[in-house]
Structure formats: structure tokens, C-alpha cells
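Asks: Structure, please.
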Amino acid sequence: MIRQLVRVAVVLAAVGLVVPAPTVHPVTISLTDVESAKRVDFDGGTAWLLVLGSDARPGVDVTRGNTDAIQLVGLDLESGRAVGIGIPRDAWVDVAGESARINTAYGDIGPDGLADIVADLVGIQPDYVLLAGFDGFRDMVDAIGGVDVRVDEEFVDPASGLQVRPGLNSFDAQEALDFTRTRKQFGSGDFARSANQQLLMLGLLRGLLAHEDEPGFLERGTLAALRGFDTDLSPQEVYRLAQAVTRVRPGQVTTCVLPGTPDETAVGASIVLVDAPAARRIGADAADDFRLRGC
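Replies: So this is what the prediction gives:
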């Protein structure tokens, strides 16, 4: 394992020298550090990553889309625990002095601004912001050969025709993307979609850990993820963050979606009024020991 990680570090260092500037091709994955956040000490420390899914269509820079997946992920590197806090994309928040859906904030005020909004909601300041578009997401799923997701209830996505059965489902890259986007058939709408996104992320983690000792796997995955990759981190920082993810044990991951009330009357469109006290309680619970004990 150590030998493979060293080789990945070499790949990242080389990529930092030879990969074309992101202006050559549309950005499919963006990773930035948050200016107002603490400097992360990866040696036995913790890290908070704001993971976003952009709805920008293929061929369009991911930063130009709305963020229809919003997950705050906390990593405790020493214990191997992790938490995921889902934020409904229609959450009604203050964006630069005006009320708006949270999924529009990235395009208006950038990753630092969105990170600050999330910090106001849950009381936790993200250290990094990871934004992936359709192509970047599919590349990540392809890199581990698909993803297995365990689901409790059967449903069919009316838009894509994806059929999901109770139990373990094996998705290819496109099916995984469809799974994360479907919501209209659920009575809980955005809340169910956010919970499904968490199930998918857990499946990706299990897939990564299942393959990490295969010769060449991490190197191939690294190169696949770096296509269309834009970051302000050094290659060494990217490597250490990736290494931190591999320390997480799937059995020690707990998740929650912020509660709120759907409202279609306030502004004439679908929004979610987040339960602010509950959001703060969930954030405090997560920050305490990287365990969530229920929403």
C-alpha cells in the first residue's frame, strides 16, 4: 500500500508539470482550499470537505452550473470515522444579501462564499471544496469499474428509466449519475435525493478500498480523475487528501440530511426552509467526535 501511494505521489508531481492548463479543456472537476479555513494537518488530524455536484452539461465548465448535490463530509484521520451532512439543493439561504436557493450560490459568490453559507448553516467551516460535473463524476465511477449501492426501497427513475431494486444494485457510471439525480417520484423529493447521494458516496468509498491494493489501480484512477482537473492545491496536498480518504472505514461512516420544510408559496417556486436550530445541532454532533446519532 505504501509503495502504491508513493507511486501516486510521483504521478501527481509529474502531472503538475505536464497537464495542460484548465483553459484548454472544460473543467470537469475542481478542488480548491477555502481561504478562511484553518490549515489542515493531515497527520492524525481532521478535514472537512464540501462535495458538490454541478448540473453543467457535458462540454461546459462545471463552475457554470448549479450545484444540485451538496454534501459536507468530515474526515477523522486518526479514528477512520467520517460523517456526511446532506444539504437540500433548494434550501433557501442568504446569497450576497439576497434570498436564493443554495444551489445557485457557487455561480454567484464562488466556492469560498458557498463554504461560508454552509458554515453559517451547520457551524462547521469547510477546509476544501470539491466540485464535479457529469463527465468528472462518470470518470470517477469508471475508474473503479462501477459502483455497488445498497438501497432499501424499489423505484424507477421516470427520466432515465433506471430501475432500482431493494438490496445491492450494481451501477455503471451513467446509472450512478441517474441514481444521484432522481427525485420526482419520492414524496420527500430533495431530501431523498440527498440521502441517495450519500449512499452512492459510501459505495464509491467501498469500491475504492476494495481495489486499492491492485497493481496500477491507484495510478490509473489518479490519471482518470485528473482529466479536466483544476485545483489551487499543490500535487503533494492533493495526494495527502486522497490518502486521507483511504483511511476512512465504511463501517464508521454516519450520514444525515438537514431537515426542513418544503414551501412553494413564499416565492412562487419550490424551496426548502431549513430548520436552522436542527442544522446547528447536527453540525455540533458531527464536529464533536465525527459520529452522527440521528437527525
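Asks: C-alpha from now on. contacts and neighbour counts both.
Replies: Will do.
Asks: which non-adjacent residue is nearest residue 294?
Replies: Closest residue to residue 294 apart from its sequence neighbours, by Cα to Cα, 6 or more residues apart in numbering: residue 256 at 7.1 Å.
Asks: Buried residues, stretch 33-51. List them.
Replies: Neighbour-count burial for stretch 33-51 flags 33, 34, 37, 42, 46, 47, 48, 49, 50, 51 (criterion: 16 or more other Cα atoms under 10 Å).
Asks: Just the endpoints, please. Distance across stretch 207-224?
Replies: 15 Å (Cα to Cα, to the nearest Å).
Asks: Tell me the buried residues in that stretch?
Replies: 207, 208, 209, 212, 217, 218, 219, 221, 222, 223, 224.
Asks: Quick check: which helices or strands does the strand or helix carrying residue 68 pack against?
Replies: Secondary-structure assignment from DSSP states H and E places residue 68 in strand 67-76. Under the contact criterion of 3 or more Cα pairs under 8 Å, 6 or more residues apart in numbering; DSSP states H and E, strand 67-76 touches strand 46-54, strand 81-86, helix 190-211.
Asks: can you list contacts of that strand?
Replies: With Cα atoms under 8 Å, 6 or more residues apart in numbering as the test, strand 67-76 has contacts from 44-55, 81-89, 103-104, 106, 126, 181, 194, 197-198, 244-245, 248, 286, 290.
Asks: before we go on, could you also do this sequence so I can check it against the first one:
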Amino acid sequence: MAGGSKASSRYRDAGKRRLGGPPFRRRHRRLLLTLLTVVSLLFVSVGAYAYHLNKQLSNFGRVDISTVQSGEPDPDEGRALNVLLLGSDMAENDEGGASIEEDAVLPDWPSGKYRSDTLMIVHIPADRSAVQLVSIPRDTYTTIYDEDGEPRNKQKINAAFSQYGPAGAVATIQAMTGITIDHLAIIDWEGFRDITTAVGGVEVTIPETFRDPQQGITWQAGTQVLEGEEALSYVRTRHGLQRGDFDRIARQQNFLRSVMNKLLSRGTLTNPVKLSNTLGALSDNMTLDSDWTPSNLRSLALSLRGVTSDSVAFMTAPVATTQDVSGVGNVVILKETQSAELWQAIISDQVGAYVQAYPDEQLPGADEVS
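Replies: Next up is the predicted model:
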């Protein structure tokens, strides 16, 4: 009875708070303050991370191509988007110094300082359900346009960037294809090694062992993970390949496909450290047009969140033949009719239909690229 009396003196009723404890209102005030503290810390952390990412997106080099742009659509306004992707190297006899961003604002572009052996039109459909990349061989014979959009002479297409800079490259591609280039991205192949390291290496499959005499490298058959200098050598290799530069284009596309697979994997996009390192490597080695704002970049990335590696298609502009041209060298001649179909498919946002009509134009499987 004494025990029962003691228990009854400590509790009012079953299920109610213990006598002598903190009042109900005070306990819940503490819980609320704790919750608010946790939420505040979470918002501060997320805000700091968002600020850090935004700062990285602002660190990309910038070049002005407004002299040849016909207008820059907002990536989230439901329109298709065309981006010219250039892979840039410095000429072997140039020791460097200033960057593309710094050289682009000079009164005169340093003709011959840079080479662009990689030219790709990246088409992003209006519904953001896929991404299509079309490589244009660097030796394609066409009329070259300058930084003011004025025609100059007929040359290999890679001479446009070398002689007239970023705006010249955009003007030349637009004139040759009739496609409006909305944005420009220039990747420094020398810095490509940093990007591959940031994503933890990229897997490629080499079907047969062969030797690249130019770089002094023997590529062993089999699947391997490449990063750093090895990755850079892989995308540069063309000597020792059966079709030379055409096989190098396939290699570059295959490598970009593998990089995309890595970027689209949960391990990269959902890992703050990996994502930050990747963005840092990209911003250190990539130059964008000055109209491509961090806000537009974020919006575009969000609009593409449903894209998977299976919905990314790689192809090359259809080649008719190669021939020697006096004073120019060996050039690539594109198939006129089929190329016109491809350009129109991009303009009308119907690249999927073109791929269905010409399935063999797509990049082969990862284990079939030399």
C-alpha cells in the first residue's frame, strides 16, 4: 500500500507526464528550439554548398562571340539548344603564356597559336529527353569566316579557330550548316587529365593491341581505367589507327561517352566532394561564351536531370571522300545531300528521325572503338 501511495503521489493519471518534470510547454519549447537549430544548420550547410557551386560556375573563362551570334535563347524556355564544343591545343611551337580568355580580348587574335582538332555540335532537344553530339572532321573543306562573320577563303575547317578565334569558329560552322549556335564551350585538352582524375578515371575498351609511333605508346587490348596523362594520350592518338583521324574522332566520342556515363552515375552527381572536384576541374580547363550565365548553366543542368547515358547519341558528319587540294593539303569532302539532311534535322529538332534513317552513322559500341 505504501508503494502504491508513493506511486500515486508521483503520477496524476496513467499516460500523463511525471510530476516534478518540466512543464509540457517548456519541454516542447526546448524541442522546437532544437529542431529550429538543426534546420538552421542544414540550411546554412546547403546554402554554403550552393554558394560554393555557384562560385565554381562563375569561374569558367569567358569569351565574347556576340559579333556572330544571332541571339541566345534561355535554356529553360522550351526551345532546342545548339552548343559548339571545341577541343583546343596550343601549337607545338608556341610556349603558351596568355589563356584563350585573355587572347580573345586582344585587338588582334594570335593567329596560329591555337589548334582546334575537335569540333562537335551538341544538340539538346526542346523536350530535354536526349543529347546528340555530331563531330565534324577537322579537315572538312569549307569557306572560312572571320570574327566579324565575313567570308575569307576556302580551307580546312579547323583553320577558322586557329586564324580567327572563337567567333570565327562559330561563324564558320553557322555558315556551313545553317545552324544557329546558341553557345560555345572550349575545352583545353591539356587540362583534360585533371577532369579524368576528378571523376576517378574513365573506363575504355581497346579491341586490339597496337602501337602509336608518334607518342611512343603501345595500347594493350582489353578494358582499362584511364586518367591523367594516359587519358590525354588516348584522346590524342591517331597514328597507328587504321583510319587515322576518323578513328581518333571515334575515340574522342567514345571517351566523352564514358565520361558522361561516369558523370551521370549517382556516385558523381550526388557526392558533393566529387561534384565539386569535377566542376573545379571543368572551370579550370573550359572557356564558355560570355552570355552563358551561371543561372543558365544551373537551369540547363536541372532540365537534363532525366537524361541517361542511353539517351546520348554520338555521330559524325557524313563523309564522301578525301582529296588533295593545292596549297591546302589532304581535305575531307562531306556528302552534300546527307549532310544537308543532318543540318536540317538539327535545325528542326528532329535528330532522332535522322538517326533512325541512318543508324550506321552512330558511334559503335564501347568495345568496338579502336
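Asks: How about the contacts made by the most centrally placed residue in structure 1?
Replies: The centre of structure 1 sits closest to residue 51, judged by Cα atoms, centre = their mean, with a distance of 2.8 Å. Applying Cα under 8 Å, 6+ apart, we find residue 51 of structure 1 in contact with 69, 70, 71, 72, 73, 129, 130, 131.
Asks: re earlier: equivalent range in structure 2 for the strand holding residue 68 of structure 1?
Replies: Alignment note (TM-score structural alignment): strand 67-76 of structure 1 is matched to residues 116-125 of structure 2.
Asks: roughly how far out does the matching stretch sit from the chain middle?
Replies: 10 Å (Cα atoms, centre = their mean, to the nearest Å).
Asks: Leaving out the residues flanking it, which one is nearest to residue 211 of structure 1?
Replies: In space, residue 211 of structure 1 is closest to residue 217, 6.7 Å off (Cα to Cα, 6+ apart).
Asks: The one you found maps to what in structure 2?
Replies: By TM-score structural alignment, residue 217 of structure 1 lines up with residue 274.
Asks: Name the helix or strand for its match, please.
Replies: Using DSSP H and E, residue 274 of structure 2 falls within helix 272-285.
Asks: likewise residue 342 of structure 2?
Replies: Using DSSP H and E, residue 342 of structure 2 sits in helix 336-347.
Asks: got the angle between that helix and strand 131-135?
Replies: Helix 336-347 of structure 2 runs at 150 degrees relative to strand 131-135, counting by axes from the mean of the first three to the mean of the last three Cα atoms, to 10 degrees.
Asks: right, and the residue nearest to residue 211 of structure 1 touches residue 210 too?
Replies: No: using Cα atoms under 8 Å, residue 217 of structure 1 makes no contact with residue 210, being 10.4 Å away.
Asks: List of residues touching the strand or helix carrying residue 302 of structure 2?
Replies: Assessed by DSSP H and E, residue 302 of structure 2 sits inside helix 294-303. Residues outside helix 294-303 of structure 2 that contact it (Cα under 8 Å, 6+ apart) are 54, 57, 58, 74, 75, 76, 128.
Asks: ok so, going back, okay if I get the buried residues of stretch 207-224 of structure 1 as TSV plus distance to residue 235 of structure 1?
Replies: Listed next are these as TSV, based on distance: Cα to Cα, whole Å:
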residue	distance to residue 235 of structure 1
207	24
208	20
209	21
212	19
217	18
218	15
219	14
221	15
222	11
223	12
224	15
